[in-house]
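Asks: test case, fold it:
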Amino acid sequence: MATSDPVADARGRARSRRTRRWIWGIVFVVVGVLVAVAVVAVGYLGRLSASYDKAETLPSSEVFPTATARPADVNAEAVNILLLGSDSRKGLGGSLGDIRGQRADTMLLVHIPADRSGVQVISFMRDNWVEIPGYGNAKLNAALAYGGTPLLVQTLEQIIDVRIDHVAITDFEGFKGLSEALDGVTVDNRIAFKNGGYTFPQGSIDLRGDEALAYVRARYPFSDGDYQRVRNQQAFIKGMVDKLLSRETLTDPGRIAASVDALAPYLAVDAGLDAGTVASLGISLRDVDKSEILFLTSPTLGTGMVGDQSIVKPDWDGLAALSDALQNDTVPQYAAEHPSQ
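Replies: Prediction:
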């Protein structure tokens, strides 16, 4: 058994990797949309599949916890995909060993119901104060530092009592290339702010590359910190989906191919999330309209302090209701009854 202090080790590595924080997990949600819009050109799928296969495949043992530590799969036809992201490709090595000591700033669960009637994207705030198996109570994002992706998956599954089927990880270079391949993304920005040397006025703004990264990373310009960052990230996803489903993209196979080409080399997925699986999901979602892609945040009760740590207090009653909605494919009804912060 190792004798080192995992908390001290994590802090030490985090200090030495300040520029490699885990802060982006939304990009993979567009891959299924890309495939969905591309199936109209069957002869084109071969090239798209070849591009997607450039993604790194991770063994299940390095992504998921042991079977005995996981909830029962009570809604087997539904699909749940956990999205994570990294500043550095070095954190996505073959064993994912370098992920230990880093913390996930952004975590999204994409829920695809059994009847494929829509897609729900649920943000989990990194500072949720929860029990991490084997380590006691801590911030949710500490699970990655303590035990890598398997422990983060186990912690989230313990919170929502729903099995996560797939995990996808990407980094900023893939995101930058994707936003540029789409010739920019238009976002409805609700609050004017500055970050990373960029100014973001209120209203409709066009973002790409480093400017887009500065937008979705911003936390400190806002009085409510991560809450507004989550809102901005969701606004960006909506803008990206609008661009993907726009006529200018749907009628431009080259743009679709360029988008997949830009993302795939910077993408790591579990072994089960291969091109065939993504294509199958895309085909099953071909009738989903962008209005049926729902964005929400896991329920919380605001912020608080534990010692010298600022935390987010989970709403456990609300999480129980969310768990029931995920198990029964009633997330839209849940969202109507539990508006996100």
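Asks: can we go C-alpha only for contacts and neighbour counts from here?
Replies: Fine.
Asks: just the helices in the protein please.
Replies: For the chain, the helices defined by DSSP state H occupy 6-16, 29-38, 45-52, 142-160, 172-181, 209-217, 226-244, 247-250, 253-263, 275-284, 316-328, 331-337.
Asks: nearest to residue 90, of those helices?
Replies: With CA to CA, the closest approach to residue 90 among those belongs to helix 172-181: 11.9 Å.
Asks: alongside the first, I'd like the structure of this one:
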Amino acid sequence: MDQHDLDSIREGIARRDAGAEDETERPRRRGLRRALIAIGVIVLLVVGSATAFVAYLGYTVNDNVTQENLLPEKRTPIEAPDGTPVKETGTGTNYLVIGADTRPGDAGRSDVIVLVHVPADGETIQMIHFPRDLYVSIPGHGKNKINAAYAFGREPLLVETMEQLLKVRIHHVAKTNFDGFKKMTDAVGGVRVYAEEASNGSGNGGPIVIKKGWNTLNGEQALGFVRERYTLSEGDISRGRRQLAFIKALFLKATAPETITNPLKIAKFTDAATGNLVLDQTLTVGMMRDQALALRNIRSGDIVFATAPFTGYGTSPEGASIDVVDTKGMADLGEALRTDTMDDYGDVFVTP
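Replies: Predicted structure coming up:
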């Protein structure tokens, strides 16, 4: 990245903050926006890599990102509760983000299951965490924990399970692993994230102590922050909220002026964000660019998240601990997604 590129980025930031609309600057601004290809819609990884595209769109991202058949080959018809077919495209766009903990013994299970809904107006990003112990019907496998769908049939079966649970269409899928959290955090020089409760854990570098309130974390600490669940009051539910809080914190740091105007940070973050990123077979760079442009005015308060509705904890017939689905709440959530009325979906979203 040469000085001219840096000057262009700084000018773009200044114009955004000041709200300038000078006609003579529009060609340059459009050029910069084409470079800022954000996938903020599908989680920290994709949103973060978007900022990094400023310098590396030409080769790093295309070389790193892998595309696989993450969507079902044959889409099962979906009917709304009233019996009417659900359109393939629906209203707004739904992205399923899957994350796996790569520690020994955890292979084959999805530890992060987040549905990201981007409304048609592009004014918000709504993230919904689905606890991995949520007890649901898995097509062809009876009832089990939702992350068992991933173990039985990988991403396509998890997509189908989610679609039948919510009665909505999942349009795109992205997956990564926890190691990316650590690398991206270090690439931007650490993140500041809010913890709802304190915890004590451990990492490769020793004890990881998280205090209640704001914490500034390096990569190893961030990894401990998003992994911890045993010492938290609601186990995986609390961990899910932590993961979403971290996603937001990383997004804000990755898109901050001190990051996007620093060539070294951009280079490191691009590689970290895309090195383990896999996208579905239909999600193209052009589509990512179009979504990024639609979300260019997103700010901190526009990114909200919630936990999928459940009524409490129980035990499966096999004796496993489970989270019991709130049937009515899930139906209401599906209706809000289908009709693009998530802003009216109760007071469940928070903006940490």
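Asks: related to what we said a few turns ago, with distance to residue 83 of the first structure as added columns, please give the helices of the first structure in CSV.
Replies: Output for the helices of the first structure, formatted as CSV (distance: least, CA to CA, whole Å):
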stretch, distance to residue 83 of the first structure
helix 6-16, 21
helix 29-38, 8
helix 45-52, 16
helix 142-160, 11
helix 172-181, 13
helix 209-217, 15
helix 226-244, 13
helix 247-250, 24
helix 253-263, 14
helix 275-284, 14
helix 316-328, 17
helix 331-337, 18
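Asks: dump these to JSON lines, plus mean neighbour count and distance to residue 85 of the first structure.
Replies: Formatted as JSON lines, those follow (neighbours: other CA atoms under 10 Å; distance: least, CA to CA, whole Å):
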{"stretch": "helix 6-16", "mean neighbour count": "14", "distance to residue 85 of the first structure": "16"}
{"stretch": "helix 29-38", "mean neighbour count": "22", "distance to residue 85 of the first structure": "12"}
{"stretch": "helix 45-52", "mean neighbour count": "17", "distance to residue 85 of the first structure": "17"}
{"stretch": "helix 142-160", "mean neighbour count": "22", "distance to residue 85 of the first structure": "12"}
{"stretch": "helix 172-181", "mean neighbour count": "22", "distance to residue 85 of the first structure": "8"}
{"stretch": "helix 209-217", "mean neighbour count": "20", "distance to residue 85 of the first structure": "12"}
{"stretch": "helix 226-244", "mean neighbour count": "20", "distance to residue 85 of the first structure": "13"}
{"stretch": "helix 247-250", "mean neighbour count": "14", "distance to residue 85 of the first structure": "25"}
{"stretch": "helix 253-263", "mean neighbour count": "21", "distance to residue 85 of the first structure": "12"}
{"stretch": "helix 275-284", "mean neighbour count": "17", "distance to residue 85 of the first structure": "19"}
{"stretch": "helix 316-328", "mean neighbour count": "18", "distance to residue 85 of the first structure": "23"}
{"stretch": "helix 331-337", "mean neighbour count": "15", "distance to residue 85 of the first structure": "25"}
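Asks: looking at those helices, which is nearest to residue 125 of the first structure?
Replies: Per CA to CA, nearest to residue 125 of the first structure of the helices of the first structure: helix 226-244, 7.2 Å.
Asks: hmm, who's touching the closest one?
Replies: Identification of contacts with helix 226-244 of the first structure by CA atoms under 8 Å, 6 or more residues apart in numbering yields 26, 30, 33-34, 123, 125, 182, 185-189, 215-219, 222, 249-250, 290, 295, 297, 341.
Asks: rerun that using 6 Å as the cut-off
Replies: 185-187, 216, 219 (CA atoms under 6 Å, 6 or more residues apart in numbering).
Asks: which among those gets closest to residue 74 of the first structure?
Replies: Using CA to CA, residue 216 comes nearest to residue 74 of the first structure of those, at 34.3 Å.
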